[in-house]
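>>> any chance you could fold what I've pasted below:
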Amino acid sequence: MLTTRHGVRPLGAPDLDAFLRLTAQDPVVNVFADYRARTTNLEPRWLGGEMWGRFEDGELVAACHVGANLVPVQASADDARTFAERALTRGRTVSTIVGPHEAVRVLWNGVAGSWGRPRETRWGQPHLELSEAPLAAADPAVRRTTRQDLDELYPACVAMYTEEVGISPEYGGGADLYRARVTQLMNRGWSFARFDAGRLVFKAEVACASPYAAQIQGVWVPPDRRGEGLAIAGMAAVAELVRREIAPVVSLYVNEWNTPARRAYATVGFRETARFSTVMF
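Predicted coordinates:
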């Protein structure tokens, strides 16, 4: 039964097929939501939150992931306004709003008066895709990480996160949870790195994946090794491995102001297909 006059209700396991048809309308942009649906069966206890769906004439036309992140899925401006109205009825429980720019902009405008000042907003994040062989030569030394690498890998992940987000993932007692996440990605074969004489000099992870795409996160080179081409060759290697063994398309989104990273991704062959935005609390 629909729970609001707008035709919005939480989705569950019986809605999985309809939800996957929705994400398949843009399967690369929607890879996070697709991944979450497939791994949780849309069960709230596994989602750690809810997946809202908006219906018109009984058909699912848009959705919104509501967990640690608020992520609109195939949401028009009208859909986003409707999801914002629903979000206002429960208060802010998310740490970020992230997704396609226009939907995020409308969502944020709808809740801004009640949710308070965000810690940071990033409005023009290019969403990039690579669906063919990389244009740059791959670094043959890049490999999947193992537990033996954890002493080098974990501090690098903390440094990358802190540099990117502006706050340490260990802040407020989060070290155990973050270490578990790093280890989880490693165990899945989703963590890649290059080591020189035992020191990590490049890393990247797959954040989420579906049969259609894999989204890369956490690309990082130590500050004293930047400018050597490690990110270009490293990302070419990661893209080859991911496309061969995980999903046919590799995607990521990058901050608009990060010119060196954007230049590196373009050299590898990534092309912009959309614009994302992120609001962080």
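>>> C-alpha from now on. contacts and neighbour counts both.
OK.
>>> how far away is residue 196 from residue 112?
47 Å (Cα to Cα, to the nearest Å).
>>> if I look at the closest residue to residue 278 other than its chain neighbours, how far off is residue 80?
Among residues not flanking residue 278 along the chain, residue 98 sits closest, at 4.4 Å (Cα to Cα, 6 or more residues apart in numbering). According to Cα to Cα, residue 98 and residue 80 sit 12 Å apart.
>>> need the residues touching each of those two.
Common contacts of residue 98 and residue 80 (Cα atoms under 8 Å, 6 or more residues apart in numbering): 72, 104.
>>> these two: which has the busier surroundings?
A direct count of neighbours by other Cα atoms under 10 Å for residue 98 and residue 80 places residue 80 higher, at 27 against 23.
>>> how about the contacts made by the more buried one?
Contacts of residue 80 (Cα under 8 Å, 6+ apart): 72, 103, 104, 106, 107.
>>> who wins for neighbours among those residues?
Highest neighbour count within the contacts of residue 80: residue 72, with 29 neighbours (other Cα under 10 Å).
>>> wait, is it part of a strand?
Yes. Under DSSP: H, G, I helix; E, B strand; the rest coil, residue 72 falls within a strand.
>>> quick check: it touching residue 65?
Yes. Using Cα atoms under 8 Å as the test, residue 72 is close enough to residue 65 to be in contact (6.4 Å).
>>> what is the burial count for the closest residue to residue 44 other than its chain neighbours?
Using Cα to Cα, 6+ apart and skipping residues adjacent in sequence, the residue nearest residue 44 is residue 50, 5.5 Å away. Residue 50 has 20 neighbours, counted by other Cα under 10 Å.
>>> would you mind measuring from residue 50 to residue 17?
Counting by Cα to Cα - residue 50 and residue 17 are separated by 16 Å.
>>> now residue 62
For residue 62, the distance to residue 17 - Cα to Cα - is 14 Å.
>>> which of residue 196 and residue 112 has more neighbours?
residue 112 (14 against 9).
>>> secondary structure element for the more buried one?
According to DSSP states H and E, residue 112 maps onto helix 101-115.
>>> repeat for residue 97
Assigned by DSSP H and E, residue 97 falls in strand 96-100.
>>> next, the structure of the following sequence, for comparison with the previous one:
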Amino acid sequence: MRAAPLSVDRTREVRDLLSADPDTNLFLLSALQSWGLDGQQGAWWVGADDGRGRLVAVAWSGRPVPEPGASVVVGLAVPWGDPEGCRAIGAFLGPRRPPRMVIGPREACDALWRGLGAPAPRLWYDQRLYVCTRVAPGPRLALRTAGASDVPLVVEWSAAMIAEDLQADPRDEDPEGFRRQVRGRVRSGRCLLGLADDGIVFKLDVGRHHQDGVQVGGTYVLPSHRGRGLATAGMRAACDRLFQRYRRVTLHVNEANHPAVAAYERAGFRRATAFRLAAR
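All right, here's what the predicted structure looks like:
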């Protein structure tokens, strides 16, 4: 198969390919809707054809974007489609713009990683996409949108969450860039805080969205407050709010993080696509 950057005249083909599974491809559909195939500076859309001109795989590859859980220092690739096509995309990116992180459907990511030459990963996580279309009954936290005065706390909690998940504090390489990313998220109203009797206990970031679906991430509860059901209560409240605008809420989580998986399932999320997070 042959891989190459995609031109704008193939937008409909890309949209049709991704729309085969809109839950799994929410990030890519949102990126396509927001930026188009050539609308974001520094980003590439790369596709692979089957030899007869039919598009069978795509990947967005570019500079990091200010999304929940994404470190500001990594180059990111998000693939979808036929595994052999994804491998061809990896082989194309390898000598030109090798990503430092790959996230997406497991089979597609593993194939793209092989196309990169199967470099030794620093992180190799089995993740799972979860989808919620109806909130489970149970307690809810009081919820509010983070404001400017909350930025120091949100910076601290966001960095702590990334350090737990990715084993690296994003402030080590680009502290001001990370703070700028968090300030932008707060300014745009995409950070939610959950309240209990003893103050702020829960944080959640609202990420990419497309038509009737939205992706969330960056879930954080203070270690001293874990094991009390606060993450579940916070997710229920967040989904209540998001369902006023969207029909579904998605997230992906490391399958080995059993407390987080249990919290999401108690909030009403159901298991969906197997994902991979690989980083070097």
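>>> quick one: TM-score?
TM-score of the superposed chains, computed with TM-score structural alignment, normalised by the length of structure 2, equals 0.88; 267 aligned residues with a Cα RMSD of 1.9 Å.
>>> just to revisit the earlier point, downstream of the helix holding residue 112 of structure 1, the next helix or strand is which one?
Next along from helix 101-115 of structure 1, by DSSP H and E: strand 120-130.
>>> give the next helix or strand downstream of that next one.
Following strand 120-130 of structure 1 in sequence, per DSSP H and E, is strand 143-144.
>>> which residue lines up with the residue nearest to residue 278 of structure 1 in structure 2?
Under the alignment (TM-score structural alignment), residue 98 of structure 1 pairs with residue 103 in structure 2.
>>> distance of that match relative to residue 154 of structure 2?
24 Å.
>>> and if you look at residue 194 of structure 2?
Distance from residue 194 of structure 2 to residue 154 of structure 2, by Cα to Cα: 12 Å.
>>> shared neighbours, the two?
By Cα under 8 Å, 6+ apart, the residues touching both residue 194 of structure 2 and residue 154 are residue 203.
>>> now residue 124 of structure 2: closest residue in space that isn't a chain neighbour?
Residue 124 of structure 2's closest residue in space is residue 278 (Cα to Cα, 6+ apart), at 4.6 Å.
>>> you'd agree the one you found is up against residue 121?
Yes. The criterion here is Cα under 8 Å, and residue 278 of structure 2 meets it with residue 121 at 6.5 Å.
>>> helices or strands up against the longest helix anywhere in structure 2?
As assigned by DSSP state H, the longest helix anywhere in structure 2 is helix 151-166. Here helix 151-166 of structure 2 touches helix 175-187, strand 213-221, going by 3 or more Cα pairs under 8 Å, 6 or more residues apart in numbering; DSSP states H and E.
>>> would a markdown table of the ones you listed with mean neighbour count and distance to residue 265 of structure 2 be doable?
A markdown table is the format used below for these (neighbours: other Cα atoms under 10 Å; distance: least, Cα to Cα, whole Å):
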| stretch | mean neighbour count | distance to residue 265 of structure 2 |
| --- | --- | --- |
| helix 175-187 | 18 | 26 |
| strand 213-221 | 23 | 14 |
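>>> can you list these in TSV and add distance to residue 7 of structure 2?
Shown next, in TSV, are these (distance: least, Cα to Cα, whole Å):
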stretch	distance to residue 7 of structure 2
helix 175-187	29
strand 213-221	26
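>>> closest one to residue 167 of structure 2 among these?
strand 213-221 (14.4 Å; Cα to Cα).
>>> how big's the offset between that closest one and structure 1?
Its matched residues in structure 1 lie on average 0.8 Å from strand 213-221 of structure 2 after superposition (mean Cα distance after the TM-score superposition for structure 1).
>>> show residues contacting that strand.
Here strand 213-221 of structure 2 has contacts from 23, 26-27, 68-69, 157-158, 161-162, 201-209, 230-231, 242, 246-252, using Cα under 8 Å, 6+ apart.
>>> among those, name the buried ones.
With burial judged by 16 or more other Cα atoms under 10 Å, the buried subset of the contacts of strand 213-221 of structure 2 is 23, 26-27, 68-69, 157-158, 161-162, 201-209, 230-231, 242, 246, 248-252.
>>> tell me which of the residues you listed fall in strands.
Counted as lying in strands by DSSP state E, out of these, are 201-209, 248-252.
>>> which of those lies closest to residue 238 of structure 2?
Once Cα to Cα is applied, the member of these that ends up nearest residue 238 of structure 2 is residue 204, at 8.0 Å.
>>> what's near enough to touch that closest one?
By Cα under 8 Å, 6+ apart, the neighbours of residue 204 of structure 2 are 191, 192, 193, 216, 217, 218, 219, 220.
>>> leaving out chain neighbours, which residue sits closest to it?
Residue 204 of structure 2's closest residue in space is residue 219 (Cα to Cα, 6+ apart), at 4.6 Å.
>>> now check structure 1 for the residue matching the one you found.
By TM-score structural alignment, residue 219 of structure 2 lines up with residue 219.
>>> before we move on, what about residue 17 of structure 2?
Residue 17 of structure 2 maps onto residue 22 in structure 1, by TM-score structural alignment.
>>> isn't its match up against residue 55?
No. If you go by Cα under 8 Å, residue 22 of structure 1 and residue 55 don't touch, sitting 11.4 Å apart.
>>> what's the overlap in contacts for those two?
61, 62.
>>> the more surrounded of the two?
residue 22 (20 against 17).
>>> so the more buried one, which state does it fall into?
helix.
>>> what separation do you get for it and residue 227 of structure 1?
41 Å.
>>> ok, residue 195 of structure 1 next?
Residue 195 of structure 1 is 17 Å from residue 227 of structure 1, by Cα to Cα.
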